[in-house]
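Participant: predicted model and sequence below, questions to follow.
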Amino acid sequence: MTTVDQLGARIAPHDDRAEVAVLGGVLLDNEQWRNVSDLPAEAFQREGHRIIWLAMHALMQAGKGVDLVGLSGHLERLPARISGRNALDEAGGLTYLIGLGESVPYAYRTAEYAHTVRDLYARRLLLSHAGRASAMIYGVGMDPQPTETIQDFLANVPTPAARVTSNIVTGAAADQGALEYVRQLAAGHSPALRTGYPDLDSEFCGFHPGSLTVLGARPSMGKSSLAIGIAERVSLSGRSVQVLSLEMKASQIAVRQLSHAARVPLKEALNGQATSAQLDRLEAAAERRAARNLPAYMDQPDTTLPAVERLARHLKDAGRLDFLVIDYLGLISVPGRDGDENDTQKLGIISRGLKTLAIQLDIPVLVLHQLNRSLEARQNKRPEMADLRQSGRIEEDADNILFVYRDEYYNPNTADLGVAEIIIGKQRQGPRKVTAKLKFHAESATFQSLAAEHALL
């Protein structure tokens, strides 16, 4: 509750009686500890209550339990901030400890009292956060901050540390979860999203919830085309897919897919050489595709990492995000670190941010990345892990790393004309350093499995 002092000033929300009831409830019945131990000391508004709570924590962790004698003795041995006193004096003395137990209406309702304490603590955090945002807007003690910075700050409202503990899973519970996961796999129900390319799916174990996959290649290898192909095939399975293309507009992406579906050469479509018959086929393909579940695109998205995170959270909350595809990592900017595109620390911040986002939203994220130019000097130009630009942090954060390689790009007389190698450099759920081969259609810049597959779009 919020109260007003004698001078009319507002006092931060708190409930002194609820705080006393929590402390007294544990003192009277140590079994209540398991229901309230997740409360941080900061949840108590009164400083003396914080001191008592920390002492209770120390005693419970030592396996001694909490009673009046043990608690008062522990506090007596702790120094206070004022010289010549101890923590017991600072907490209110022995009389105050005795009064805690006498002030508890019902010990069995300690968890309810703790809920009140926790909720009011959350309100104090909100007030503090709002005050900081106000200072950023008006420039109190600082220069007025950019709107985007303030929005990002407001998007990260602090919550009581107690809520974090709700994610803690016991070892036994983890075992049961693992057992159920294996059972689902055995029954053919994998939580992973398949790429939709049979040849690739035979080697790659898919995009698991919470995973970050990096798709790397040199320019003109077709990594964007492959990513869009995967996005469309995942969409056909009924999933909500969002593509953030930081290089091309949605219509530029769609013309490739549409040309492939209509069997119209991409070059003719883009050069204005499409015949009347070809235009009819393109129109028919567009109508056919409109009846399918296709990915969503965003034209000219905000390219900052916080903006990407905001968009993903919004879509997830709206039930419109099962798979996020970003083209590409090097074009994402980090406020304050945009002076050097090759900045290792900046790319590390982005890869860690995307991995964290995948975990928090429980979705797979696929991000494209351009490889180092140094591989062009090798005789064998097939990508390796070391070819990832500023690879250390990216290699560490990624659950899966895929590379695209087309030998015909370097060797026009190769026996693998029209064939692309998808090299699996890393995958946590399956074998690594294996390769799948796909058909690459140069006339439409799209991929297809070499194995027989039905026309999808």
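Facilitator: Received it, and whenever you're ready, just let me know what you need.

Participant: from here on, just use CA atoms for contacts and neighbour counts.
Facilitator: Fine.

Participant: looks like residue 368 contacts residue 219 (just checking).
Facilitator: No - with contact defined as CA atoms under 8 Å, residue 368 does not count as touching residue 219 (11.2 Å).

Participant: higher neighbour count, these two?
Facilitator: Set residue 368 next to residue 219 and count neighbours by other CA atoms under 10 Å: residue 368 wins out with 24 against 12.

Participant: tell me the contacts of that one?
Facilitator: If you count contacts by CA atoms under 8 Å, 6 or more residues apart in numbering, residue 368 has them with 214, 215, 216, 223, 224, 227, 326, 327, 328, 329.

Participant: which one (most neighbours) among the residues you listed?
Facilitator: residue 216 leads the contacts of residue 368 on contacts (other CA under 10 Å) with 32 neighbours.

Participant: alright, now check it against this:
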Amino acid sequence: MSHESDISPLTRIVARLDRMAAASDDSLDIAVTVGEIDPGIVATGFPSLDRAIGDGFRRGDLVVLGGDDSVGCSALAMAIALRSDHRALLLTSEMTPERAYERALAMSARVSLEALRLGVVSSDERTRLATAALTLRDRAPVVETLLEGGVPAVARALEASPEAPLVVVDSLEGLLDHPAAPDDALAHAVLSLKRLALRQQVVVLLATHLPALDRQRHDRRPRLTDFGLGGAVGTHADLVFGLYREELYEADLGVAGATELLVLKHRDGPRGYVDLYFDSRYGRFEDVLEA
């Protein structure tokens, strides 16, 4: 009996092209998702972003998302995990699973996180929370807190959730186990996560800070060099995003919520940027096409 691994890569590519052609044929009434056409694609759930990167992430990819402090990298990484067609795995070194689910619920229901924690919600908000909770029950990511263990802990968590096509690691700095030579250790962690993505055929989405960002320069949009670590991110990652919100620096310019997601590296396509909107009331990112 033939197995998928017995089929040559060229044969699989041609078969995928045939499926894509069939799905785009206007004479056929076929409703399929990107993942059904190409199971190697993991859509982000943000239409503009998926369009910019070729329908989504590809299994085996290491995707790195970085930005200045408080710009919202964790919120965007969680939003992608929530929008995934399949249950993702979210590994955080910054909060407990309960707090992560609180944030997910607030984002999904469009309710203030503070109001949710205090229990001060209107009847309409309570209804939205109940509806969101039902949806999240089946689609919310599996959340684990990483307290120690570095990349091997990520691998163990993935072994416990083998069906997850997307693994969100928040953040790179949380994987640091040894205080000596931190830059070298984190650079090696980036390489190890890329190897893990290839070995397990998953997408690893890694959130990180920008240790080399010069906050005195005029244009503080992230650059590839801002990730530091001797260029490890630019070398090993397949996709590198820089998150930028002008309101962090110029609050009086009438740009509240305006967000640029810069594609700083794209191994399979062009660079550029995607416009998003950040609603600070709910810590929620939205695609401008959805607004």
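Facilitator: Okay, I see it. Source: prediction; values computed, not measured.

Participant: tell me where the stretch 351-457 of structure 1 has strands.
Facilitator: 365-370, 400-405, 419-427, 434-441, 446-449 (DSSP state E, counting those that start in this stretch).

Participant: could you give the number of residues near residue 122 of structure 2?
Facilitator: Residue 122 of structure 2, neighbours per other CA under 10 Å, totals 11.

Participant: any idea how far residue 15 of structure 2 is from it?
Facilitator: Noted for residue 122 of structure 2: a distance of 52 Å to residue 15 of structure 2, by CA to CA, to the nearest Å.

Participant: same deal with residue 177 of structure 2?
Facilitator: From residue 177 of structure 2 over to residue 15 of structure 2 (counting by CA to CA), the distance is 44 Å.

Participant: can you map out the strands along the stretch 201-350 of structure 1?
Facilitator: Using DSSP E, counting those that start in this stretch, strands in the stretch 201-350 of structure 1 cover 212-217, 241-245, 296-297, 323-327.

Participant: can you pull out the helices in the stretch 51-200 of structure 2?
Facilitator: Secondary structure of the stretch 51-200 of structure 2 by DSSP state H, counting those that start in this stretch: the helices cover 73-83, 97-109, 113-118, 123-139, 150-160, 182-200.

Participant: reformat these as a markdown table; add distance to residue 223 of structure 2.
Facilitator: Below are those laid out as a markdown table (distance: least, CA to CA, whole Å):
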| stretch | distance to residue 223 of structure 2 |
| --- | --- |
| helix 73-83 | 15 |
| helix 97-109 | 28 |
| helix 113-118 | 31 |
| helix 123-139 | 34 |
| helix 150-160 | 25 |
| helix 182-200 | 17 |
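
Participant: now the strands of the stretch 351-457 of structure 1 in JSON lines, with distance to residue 303 of structure 1?
Facilitator: Listed next are the strands of the stretch 351-457 of structure 1 as JSON lines, based on distance: least, CA to CA, whole Å:
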{"stretch": "strand 365-370", "distance to residue 303 of structure 1": "13"}
{"stretch": "strand 400-405", "distance to residue 303 of structure 1": "23"}
{"stretch": "strand 419-427", "distance to residue 303 of structure 1": "27"}
{"stretch": "strand 434-441", "distance to residue 303 of structure 1": "30"}
{"stretch": "strand 446-449", "distance to residue 303 of structure 1": "26"}
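
Participant: of all the ones you listed, which one is nearest residue 390 of structure 1?
Facilitator: Ranking the strands of the stretch 351-457 of structure 1 by proximity to residue 390 of structure 1 (CA to CA) places strand 365-370 first, at 10.5 Å.

Participant: how much does that closest one stray from structure 2?
Facilitator: Superposed on structure 2, strand 365-370 of structure 1 shows a mean distance to its aligned partners of 0.8 Å (mean CA distance after the TM-score superposition for structure 1).

Participant: so where in structure 2 does that strand end up aligned?
Facilitator: Using TM-score structural alignment, strand 365-370 of structure 1 lines up with residues 204-209 of structure 2.
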